[in-house]
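Asker: how would this look folded up:
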Amino acid sequence: MTAPVRNAGLPAPVRGVLTHPIVRFLARRLLYSLVVLFGVLILVFALVQLVPGDPVRIALGTRYTPEAYNALRAASGLDRPLLEQFFGYAGSAVRGDLGVSFRNGDPVTQILMERLPATVSLAVFGILIALLIAIPAGIYSALHEGKVSDAIIRVASQFGVSVPDFWMGILLIALFSTTLGWLPTSGYRPLFDDPGGWLRHVILPGLTVGFVAGAIMTRYVRSAVLEVSGMTYVRTARSKGLAPRIVTMRHIVRNALVPVLTITGIQLATILSGVIVVEVVFAWPGLGRLVFNAVAARDYPVIQGAVLLIAVLFLLVNLVVDLLYAVIDPRIRLS
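Answerer: Modelled structure (predicted):
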């Protein structure tokens, strides 16, 4: 007896879409992401409950009055039973309502959306700088293993990994702003309102982020290229008399991109989560500086919302990286 075909009652085109590997992969990843987000939601909700003392009283500080205290406690839903608070917060978060700020009463979602473009623009600029540094430097270092140029690149990458972000930023400010006067020391201009102003302001924080990320990624690129260079198919390609450039680009670099893509996704997600020190040094109004100020002001709804947004960004970046695996190397199956 033949087993019933799943989704047999659906039209053939619909069945084809539902059974496509990418669609099935996206469905599994979506389910996984929802589970992760639910766990993050529990953690950020517990943040307020685990804070010693009354978070509303702490947040108000010298602004405390009985009227302000009761109004803020009611607006935050902290006057309700614990279980009701959690489900109320979870339901509101699903609708995009993350509460109101303890500090100024503005909606947390609005605050986060105002800061997100600055963080995204800095992250994209910084990761492009990192790739422009890491890919050529890592490939060149691996192809010249043991030579002086390889040693120089390795020492430079180790220096970049060891240097603190704030010190790198201060050095760039001292050189390009204080000494040469080419670039502003701090501030931000929206990309679409003032592209030229945005570029002038993003260069120094972008270089700071890019140099540090590029140093980390250079080591991964070098290791990946060295590993692929020792594979049997690379030696076979060389023994056939193929030009070194063809062997490098077709057989080495392409196959080394998979681990490079992994570290690129990690670095991009790290920058998107908010490079706090860099944003504070350059007065960059991104998520990192927002979290820094929220922690200082004990603005727990903003901290909760920022953590949730950062978790979503991490999951999105990981999803895109997983999809790109199959684009770069067709032998990789989405699972």
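Asker: For the rest of this, base every contact and every neighbour count on C-alpha atoms.
Answerer: OK.
Asker: A118 contacts P190, doesn't it?
Answerer: Yes. A118 lies in contact with P190 (CA atoms under 8 Å); the separation is 7.4 Å.
Asker: Show me which of the two is the more surrounded one.
Answerer: Comparing A118 with P190 by neighbour count (other CA atoms under 10 Å), the higher total belongs to A118, at 22 against 15.
Asker: out of everything not next to it in sequence, what's closest to that one?
Answerer: Nearest residue to A118, sequence neighbours excluded (CA to CA, 6 or more residues apart in numbering): G286, at 5.2 Å.
Asker: show me the contacts for that neighbour.
Answerer: Contact analysis of G286 by CA atoms under 8 Å, 6 or more residues apart in numbering lists 115-119, 274, 279.
Asker: out of these, who has the most neighbours?
Answerer: E279 (26 neighbours).
Asker: thinking again about what came up before, need the contacts of G286 in CSV (columns: secondary structure and distance to V317).
Answerer: Shown next, in CSV, are these (DSSP: H, G, I helix; E, B strand; the rest coil; distance: CA to CA, whole Å):
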residue, secondary structure, distance to V317
R115, helix, 18
L116, helix, 15
P117, helix, 16
A118, helix, 17
T119, helix, 14
G274, coil, 14
E279, helix, 21
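Asker: Format the residues you listed as TSV; extra columns: distance to F25.
Answerer: Formatted as TSV, the contacts of G286 follow (distance: CA to CA, whole Å):
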residue	distance to F25
R115	32
L116	28
P117	29
A118	31
T119	29
G274	29
E279	36
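Asker: Next, the structure of the following sequence, for comparison with the previous one:
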Amino acid sequence: MVTAPIVLFGVILLVFLIVDLSPNDPARASLGLFASEEARERFAAANGLDDPVWVRFWRFIVNLLHLDLGSSVVRPEPVAHLIGAAFPVTLQLMLLATVIAVFLSLLLGVLAAQTDGRLVDRTIGGLAALFQAAPPFWVGLMFIQLFAVALGVLPSGGYFPIGDGVRYWFSSIIGPATVLALPFTAAMTRIVRASVADELAKDYVRTAKGAGIPWSTIMVRNVLRNSLISPVTVLGLYIGGLMSGAIVVESVFNLPGMGTLLVSGADQGDLGVVRGVAIVSAFVFVLVNLVVDLFYILLNPRAAEAGAE
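Answerer: As a prediction, the model looks like this:
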């Protein structure tokens, strides 16, 4: 947790340098491909693009501390406003995908561990390997083909704000969230299965069963509590990875989220938008991992005490 500000600053520096030193020309993106050299030079001078890189970085940091991410060179809007409109869509998508993934991975992981080596266990393991390896864009297209084209139960794309009605919002977000959750679910299922199976093999479980303690009590109070420590340690990484997966899923389902904003910004050479989306995504990643670390300490206080020593 102490290193989080250092990591965030390093990411901001890296993102700034990669975007700032890229071959894309903000002047061409703003003025058009056929802008004269004189017009491009005037644009560069007016926007400080001719300043040394350290001056540009310092100016960017000062603006960032004031929550100013600059303005889009393609659209007459501040980058913060564009991100403010797109971020809630991606946040809803990620939250719903996380709920689906956590619920399914716990259910399937525990079921696989309890049927160790049998058909159910092998089937769950095979499906987990399949969905973990399947490209998200292909899964999204197959999902649309099945549920939108063949069955007609869900829309093929688009987004309805929750203010337009929970039913319409849910129908527009459940498909993308499910597709986004599938590789996350597959990876977490395998981790949960291994952790629960390892816990079930311990002596205290056999002792508790021999003492006549109900199996549900053993699972909830002991096995699940102890076996969840390992999955929680990687939970933050997987949730952070949802942001990158959202880029593909939002493009497939035509959702107006951060992924779509990033792709459009890259296509149009709008470097301010690309930089803003990348930095906000990095901040969310660090914040999620901080929350997961706190949750891990609640689950395993002894680890926190050992770290303090």
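Asker: Can you name the residues that contact the equivalent of A134 of structure 1 over in structure 2?
Answerer: Alignment note (TM-score structural alignment): A134 of structure 1 maps to S105 of structure 2. Contacts for S105 of structure 2 (CA under 8 Å, 6+ apart) come out as 185-186, 188-190, 192.
Asker: same deal with P136 of structure 2?
Answerer: So P136 of structure 2 contacts 179-180, 183, 245, 248-249 (CA under 8 Å, 6+ apart).
Asker: Could you find the counterpart of it in structure 1?
Answerer: Aligned by TM-score structural alignment, P136 of structure 2 pairs with D165 of structure 1.
Asker: again with V89 of structure 2
Answerer: Checking TM-score structural alignment: V89 of structure 2 goes with A118.
Asker: Just tell me what T178 of structure 2 corresponds to in structure 1.
Answerer: Superposed on structure 1 with TM-score structural alignment, T178 of structure 2 falls opposite L207.
Asker: list the buried ones in the helix or strand hosting its match?
Answerer: According to DSSP states H and E, L207 of structure 1 maps onto helix 195-229. For helix 195-229 of structure 1, burial by neighbour count (16 or more other CA atoms under 10 Å) applies to 197-226, 228-229.
Asker: now do stretch 27-36 of structure 1
Answerer: By neighbour count on 16+ other CA under 10 Å, the buried set for stretch 27-36 of structure 1 is 29, 33.
Asker: And the residue nearest the centre of structure 1?
Answerer: A269 (1.6 Å; CA atoms, centre = their mean).
Asker: quick one, what contacts that one?
Answerer: Contacts of A269 of structure 1 by CA under 8 Å, 6+ apart are 313-314, 317.
Asker: now L272 of structure 1: how far from R331 of structure 1?
Answerer: 30 Å (CA to CA, to the nearest Å).
Asker: now swap in P21 of structure 1 and tell me
Answerer: 13 Å.
Asker: quick one, which of those two is more surrounded?
Answerer: Counting neighbours by other CA under 10 Å for P21 of structure 1 and for R331 shows that P21 has the greater number, 14 against 9.
Asker: measure that one to F292 of structure 1 for me?
Answerer: 42 Å.
Asker: Tell me where the stretch 101-250 of structure 1 has helices.
Answerer: Counting by DSSP state H, counting those that start in this stretch, the stretch 101-250 of structure 1 has helices at residues 108-143, 148-162, 165-172, 195-229, 232-239, 244-246.
Asker: Compare these and give me the one nearest V307 of structure 1.
Answerer: Of all those, it is helix 108-143 that lies closest to V307 of structure 1, at 10.6 Å by CA to CA.
Asker: how far apart are that closest one and its match in structure 2?
Answerer: Following the fit onto structure 2, the mean deviation recorded for helix 108-143 of structure 1 is 0.9 Å by mean CA distance after the TM-score superposition for structure 1.
Asker: by how many degrees do that helix and helix 195-229 diverge?
Answerer: 40 degrees (axes from the mean of the first three to the mean of the last three CA atoms, to 10 degrees).
Asker: need the contact list for H201 of structure 1.
Answerer: 183-189.
Asker: Can you tell me which of those residues carry over to structure 2?
Answerer: Of the contacts of H201 of structure 1, the ones still in contact in structure 2 (both residues aligned by TM-score structural alignment, their matches' CA atoms under 8 Å) are 183-184, 186-189.
Asker: of the residues you listed, closest to F45 of structure 1?
Answerer: Y188 (32.2 Å).
Asker: Please name the residues that touch the closest one.
Answerer: Counting by CA under 8 Å, 6+ apart, Y188 of structure 1 has contacts 118, 197-198, 201-202, 283-285.
Asker: What does it correspond to in structure 2?
Answerer: Looks like Y188 of structure 1 aligns to Y159 there (TM-score structural alignment).
Asker: distance of its match from G265 of structure 2?
Answerer: The value you get for Y159 of structure 2 to G265 of structure 2, if CA to CA is used, is 20 Å.
Asker: Could you give me the ChimeraX selection string for whichever of the contacts of H201 of structure 1 are buried?
Answerer: Selection of the buried residues among the contacts of H201 of structure 1 in ChimeraX, burial being defined by 16+ other CA under 10 Å:
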select :183,184,185,186,188,189
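Asker: Let me have the contacts of H201 of structure 1 in TSV, adding distance to P259 of structure 1 as columns.
Answerer: TSV is the format used below for the contacts of H201 of structure 1 (distance: CA to CA, whole Å):
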residue	distance to P259 of structure 1
L183	35
P184	37
T185	36
S186	35
G187	35
Y188	34
R189	35
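Asker: still on that earlier bit, what is the burial count for the nearest residue to the match of T178 of structure 2 once chain neighbours are set aside?
Answerer: Of all residues not flanking L207 of structure 1 in the chain, G126 sits nearest, at 6.4 Å (CA to CA, 6+ apart). Look at G126 of structure 1: counted by other CA under 10 Å, it has 28 neighbours.
Asker: now swap in P13 of structure 1 and tell me
Answerer: 8.
Asker: The host helix or strand of it corresponds to what range in structure 2?
Answerer: Of the helices and strands defined by DSSP H and E, P13 of structure 1 is found in helix 12-18. The aligned range for helix 12-18 of structure 1 in structure 2 is empty, by TM-score structural alignment.
Asker: from the middle of its chain, how far away would that helix be?
Answerer: Relative to the chain's own centre, helix 12-18 of structure 1 is displaced by 34 Å; criterion: CA atoms, centre = their mean, to the nearest Å.
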